[in-house]
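**Student:** Kindly return the folded structure for what I paste below:
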Amino acid sequence: MSQTTSQHGRQTALQFAAATMKNGQFIDTLTRRVAIASESQNPNASAELMTYLTDEIQPTLMKLGFDCEIFANPIPACPPLLIAQRIEDESLPTLLTYGHGDVTNGQVELWQEGTHPWELTQIEEKIFGRGTADNKGQHTINLFALESVLKARDGKLGYNVKILFEMSEEVGSKGLEQFCFEQKEALKADLFLASDGPRLNAKTPTIFLGSRGVCQFRLRCETGNGARHSGNWGGVITNPVTRLQHALASLTTADGRITAECLRAPLPSGLTAEMMRELTVGGYAGDPTLNDQWGEKELSVGERLFGCNTLEVIAIGAGDVEKPIGAIPDVAEAVCHLRIVPGTDWQNLVVNLSAFLEEKGLGDVKVTFEGGYSATRLDPTHPWVGFVKRSMETSLEKTVTVLPNLGGTIPNHCFADVLALPTVWMPHSYPSCKQHAPNEHLLENVVEQGLLAAAGLFWDLGEHWPE
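**Tutor:** A predicted model of the protein is given here:
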C-alpha cells in the first residue's frame, strides 16, 4: 500500500469512528449496555453479569469476526469471563486487549435530578450513567474504533486480536490472575493495550504504563468486655477506640507522611521521577482541592500521586455516632488502603506491620490482610510506548502525556507479570468522572478523542508492527 493510499485509508477509518458519535450509534449502544445492571458487588446480579456477555459483548465481537468462548470463573460462584479471538494468520503478531463489564452498585437514590444509574442521560457535555466511565463506555469506544478500522481495511487488520472480558473487576478481579495462568496459551500475544482509569485531566490525552498496587487491610482492637458504661468502668478498662487511634497515628504523621518503614518504598528516581515532576495535577472544574503540605511534601505533586506509597484510612468504626450511648465500645476497627509502588514488601505486610505495632506497645491491635494487587510499570523507553504515543498524537494533533503508572490500581499485574506482556493503557475518562460514586459520567469531547485515538492506533498496527 502506497503512503498516500495508507494515509487516505487511515483518515477514512478515523471518519468512520467519529461518525458513530455523530449519528447516535455510540450513544444507542452505550444506552443498552448501561441499562444492564451488572453490579458485581450485588450477590443477586449474577444473571445480569452473564447477560452482559451473552447479549451485548459476544454478539458484537462475533459480528467483527471473533470466535468467542465464555468460561466459568476458576473461583466457584464468582462471575464468568470471556475470551474472544480473531486470528487472521497464526504467523501474524497478536494484540491482546481487555475490558470489564461489571460496575459498582448503582446508588440510585443519590444521583442528581434528571439522571439515573441505569438510564443514559446527556446533559450538556456530560454523558451520565453507571459504567459510562468505568468501564462500559471505555471498551465501547475501542470496539467501535476496531470496527471502523476493519471497515476501512475491507475486513483485514493485518494482525491478530484477542480480547479478554471479566465481570468481577469491581470486587477485586476475583479469579482473573488464576484464569490468566490457566489460559496462558489462549491469551498468548505480543502486545497489550486496554482502556480503563482516567487520563491526567479532562484536556490532556494520556497513556499510562502500569499502576500502583494496593493492599487492603483491617486494623481491629477487641477487648472482649462487651460495651460497658463509660462512668462505671471508665478509667479501669481498655478503650479499643483509643488503642486503634494510637495505632493509626503511629503509621503516619498528621499531614499524611508514612512513618512506619515497613509500609514505605523507595522514593521515585531517574527517568520516572523526571516524568512525574512535569505533570500538572488538579486545578480543573470538579477536581478536589490539593494540599501541598500533604504526604512527601518535598516532592512534586506528580511524584506524590504516582510515585510514592500512600496510606489512606477508607473506613473507621466504633459505637454508633448517630445514636451514641454512654458506653465504652467493645470493638474498634479501621479499613486501610496502602497504595504501593514497585519495591514494596507487600507480601509480608501482616507480619511486618504486626511486628511494628508490637514494638509500639500496640500488639492488641490485630492486622488482617483483605486483598491486593502488586505494582507494575513498563519501562518508559520500551518501543510500544513510543508507538502508541506517536499514533495518538498523529490522530489528535495534540501532545500526549505519558504517566509511568496510574495512581489508582487496575489488574495490570495479570498482563504484565502473569502473561509477560508490554502493557500500555489508553484511558478515555478523566479524574472527576465520579466513577464508583453517584453521577458517574463521560465527557463528550473525551469520547470523540478516544474514538479517533483508538481507530488510528488499530490502523497503524496494520501498517507497521512495533519492533
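**Student:** contacts, neighbours, all on C-alpha from now
**Tutor:** OK.
**Student:** Around residue 9, count how many other residues there are.
**Tutor:** Residue 9 has 17 neighbours, counted by other C-alpha atoms under 10 Å.
**Student:** should've said residue 142
**Tutor:** 26.
**Student:** Then the one 5 residues further on?
**Tutor:** Under the neighbour criterion other C-alpha under 10 Å, residue 147 is assigned a count of 21.
**Student:** Quick check: chain neighbours aside, which residue is closest to it?
**Tutor:** Take residue 147 and drop its neighbours on the chain: the residue closest to it by C-alpha to C-alpha, 6 or more residues apart in numbering is residue 64, 6.7 Å away.
**Student:** I'd like the distance between the one you found and residue 157.
**Tutor:** 11 Å (C-alpha to C-alpha, to the nearest Å).
**Student:** which residues are in contact with both of those two?
**Tutor:** Counting by C-alpha atoms under 8 Å, 6 or more residues apart in numbering, the residues touching both residue 64 and residue 157 are residue 150.
**Student:** and for comparison, fold this next one:
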Amino acid sequence: MTEQQGTSDRQDTASSEREEGIRSFLAGALPATIAGLTDLVRIPSVSWSAFDPAHVAASAKAVAALFEATGVFDAVHIKQAVADPQSGELGQPAVLATRRARNGRPTVLLYAHHDVQPPGDDADWDSPPFEPTVRGDRLYGRGAADDKAGVVSHLAAVRALAHEYGDDLDLGLVLFIEGEEEFGSRSFADFLEQNRVALASDVIIVADSDNWNVDTPSLTISLRGNVTFKLTVETLEHASHSGMFGGAAPDAMMAMVRLLSTLHGPDGSVAVEGLTESGETVPDSPDAIADFTRDAALLPGVTPIGSGPLLARLWAKPAITITGIDAPSVANASNTLLPKVSVRLSARIAPGQDAREALAALEAHVHANVPFGAHVEISDTDGGQPFLVDTSGWAVTAAKKAMADGWGVEPMETGIGGSIPFIADLVRVFPDAQILVTGVEDPDTRAHSPNESLHLGVFKRAILTEALLLSRLAENRIPE
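**Tutor:** Here you go, the predicted model:
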C-alpha cells in the first residue's frame, strides 16, 4: 500500500465515523428538534400587511437566538431592507448569519423563511392553526411545513456539524432566513444588494419545496414563473335597472365573463397566444391522474383539465386562474346591470419564458378579445421569473447522493407548478453559485391551506440528508 493510499483510507474511515456520529446525534436530538419547531409554529408570524408585524419580529428574534446558540456562526444579525423604494418602507425582518470558510472549503448558503400564510377561518382547521398538534405521524399547524420546518431542518443540520466537528469545521456557512416570502419577498432584491458580500457562496440550498411522496425525496429542477394583475371591465356610467335595460345594454359582468372565457380552450388548456411551453421531459407516472385527483381534492365526477401528460400540465405548461373578484355578493345582489367588475388574474408561466414577455402576451389577448366595446384596464401588475436548474454541476450530484443515503431510495428530479420568483434574483446576483431546491413537504402537506401539516418521517430524513451533504462538503469531498 502506498502512503497516498493509506492516507486516503484513513480519511475515508474518519469520514465514515463522522457520518455515523451525525446519524446518531440527529436520532437522539429528534424529539428536541420537533419541540423547537413547535415553539416556532406557536408564533403567528403572518407577514401580510393586514397582520401585526410584531409577531414577525418576535419570530425573527426567536430564530436568531436558536442559530446563535449553536456557536457555529461568527455573527448573527436581524436585518431589514427596503420594500418600497419610493416611500422607503422597510420589509419584514430577516435573519442573516455568517461563518467564514477555511482551508479552501466551499461556502454554502442556507435559505428558508420564517413568515407564514394567514390561517384563514379557524373553523376550517381540525386543531387551532397556531397550536401545533401531532396526529399520527404528522404535525399540524400553520407554518409547520411551509416553511418553519425548513428553518429547523437547517438548524438541526448545523447542530449536527457543531457536535461532530467543533472548532475543526472548515465549511463556510451563510444563513438567510427571510421574513416576507409569503408576502411577495418585496424587499428581497434590496436585501441582496445590501448584503451581497456576506451572502456570496458556492452553493445555495433553498429549503422551500416538496418531495415526490413521504418515502421518496425530490430535487426540484424547474419552477414556473408567475404574472398577476387586476383586470377591470366597465360598460356603463352607472348601474341601470336590469328589467328596463337588460337584453340590450351589456353589463360589465357579462362582458367580463365573455372575456375570461377566451383564456381557455374547450378542454381547459390555456388559449393565450404567446404563452409558451417548456417542452421538458416529465417522469412517466401511470398513477398520475389518480394521485392528482386525490391530492387536488377533485369532487366525484370532476376531471382534470388540459391535455398531454398530467405532470407536463403542472410543470411545463402555463396556467391561468382567477383568484378574486370584486362584485356584489349574492346576499347584496339587486336587479341592476353592473357598470364595473374587477378580477385578479394569476398566470403561471412555463420555464424558459420571460415574465415580461408573458405579461405582454396576456395584455394583447385581453385587448384583442374585449366584447361589446367594453372599456378595460390592467393594473397592479406583478411578476416573477421561472427557473430551470443546471443539473450538470457537482452540487446536484452531491445532493442526490446525500438524498439517496438519507432516505434509502434514489431521489426524483421534479418540477413544481408553483413559483419561487426570488430564485431568479439569486441567479442574477450570484451567477456562479449552484442552486439546490429542496424541502420537507409532501403531497399531503396542504401548504397555504387549512390543516397544513408536516410528515415527521420526511422531516427526519430531510434533516439527515442536509447534514450528510454539509459534512461531505466540509470534508471537501466534491464529486468530479
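**Student:** picking that back up, of residue 64 and residue 157 of structure 1, who's got more company?
**Tutor:** residue 157 (22 against 16).
**Student:** what does that one align to in structure 2?
**Tutor:** Structural alignment (TM-score structural alignment) places residue 157 of structure 1 against residue 169 in structure 2.
**Student:** How many residues are close by the spatially closest residue to that match that is not a sequence neighbour?
**Tutor:** Spatial nearest neighbour of residue 169 of structure 2, chain neighbours left out: residue 474 (6.8 Å); criterion: C-alpha to C-alpha, 6+ apart. Residue 474 of structure 2 has 25 neighbours, counted by other C-alpha under 10 Å.
**Student:** check contacts around the residue mapped onto residue 474 of structure 2 from structure 1.
**Tutor:** Mapped onto structure 1 by TM-score structural alignment, residue 474 of structure 2 lines up with residue 462. If you count contacts by C-alpha under 8 Å, 6+ apart, residue 462 of structure 1 has them with 157, 158, 159.
**Student:** Check residue 103 of structure 1 too.
**Tutor:** Counting by C-alpha under 8 Å, 6+ apart, residue 103 of structure 1 has contacts 37, 38, 39, 40, 41, 130, 131, 134, 135, 170, 436.
**Student:** What residue in structure 2 is paired with it?
**Tutor:** Using TM-score structural alignment, the partner of residue 103 of structure 1 in structure 2 is residue 116.
**Student:** What lies in contact with the helix or strand harbouring residue 439 of structure 2?
**Tutor:** Here residue 439 of structure 2, judged by DSSP states H and E, is contained in strand 434-441. Applying C-alpha under 8 Å, 6+ apart, the contact partners of strand 434-441 of structure 2 are 145-146, 149-150, 202-211, 218-221, 389-390, 393, 395-396, 399, 454-455, 458-459, 462.
**Student:** Of those, keep whichever come out buried.
**Tutor:** Among the contacts of strand 434-441 of structure 2, those scoring as buried are 145-146, 149-150, 202-211, 218-221, 389, 395-396, 399, 454-455, 458-459, 462 (criterion: 16 or more other C-alpha atoms under 10 Å).
**Student:** In helices, which of those residues fall?
**Tutor:** Counted as lying in helices by DSSP state H, out of those, are 149, 150, 395, 396, 399, 458, 459, 462.
**Student:** what residues are up against the alignment partner in structure 1 of the second one?
**Tutor:** Aligned by TM-score structural alignment, residue 150 of structure 2 pairs with residue 138 of structure 1. By C-alpha under 8 Å, 6+ apart, residue 138 of structure 1 lies in contact with 132, 195, 196, 427, 428, 429.
**Student:** Shared with structure 2, which of those residues?
**Tutor:** Contacts conserved in structure 2 for those, counting by both residues aligned by TM-score structural alignment, their matches' C-alpha atoms under 8 Å: 195, 196, 427, 428.
**Student:** Which of those sits closest to residue 125 of structure 1?
**Tutor:** Nearest to residue 125 of structure 1 out of those is residue 428 (C-alpha to C-alpha; 14.4 Å).
**Student:** got the contacts of residue 138 of structure 1 as TSV, with distance to residue 239 of structure 1 columns?
**Tutor:** Formatted as TSV, the contacts of residue 138 of structure 1 follow (distance: C-alpha to C-alpha, whole Å):
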residue	distance to residue 239 of structure 1
132	45
195	47
196	44
427	47
428	48
429	45
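**Student:** Is residue 215 of structure 1 inside a helix or a strand, and which specific one?
**Tutor:** Short version, using DSSP H and E: residue 215 of structure 1 is in strand 213-222.
**Student:** And for residue 352 of structure 1?
**Tutor:** Using DSSP H and E, residue 352 of structure 1 falls in helix 349-359.
**Student:** Over to residue 17 of structure 1?
**Tutor:** With DSSP H and E as the test, residue 17 of structure 1 turns up in helix 3-22.
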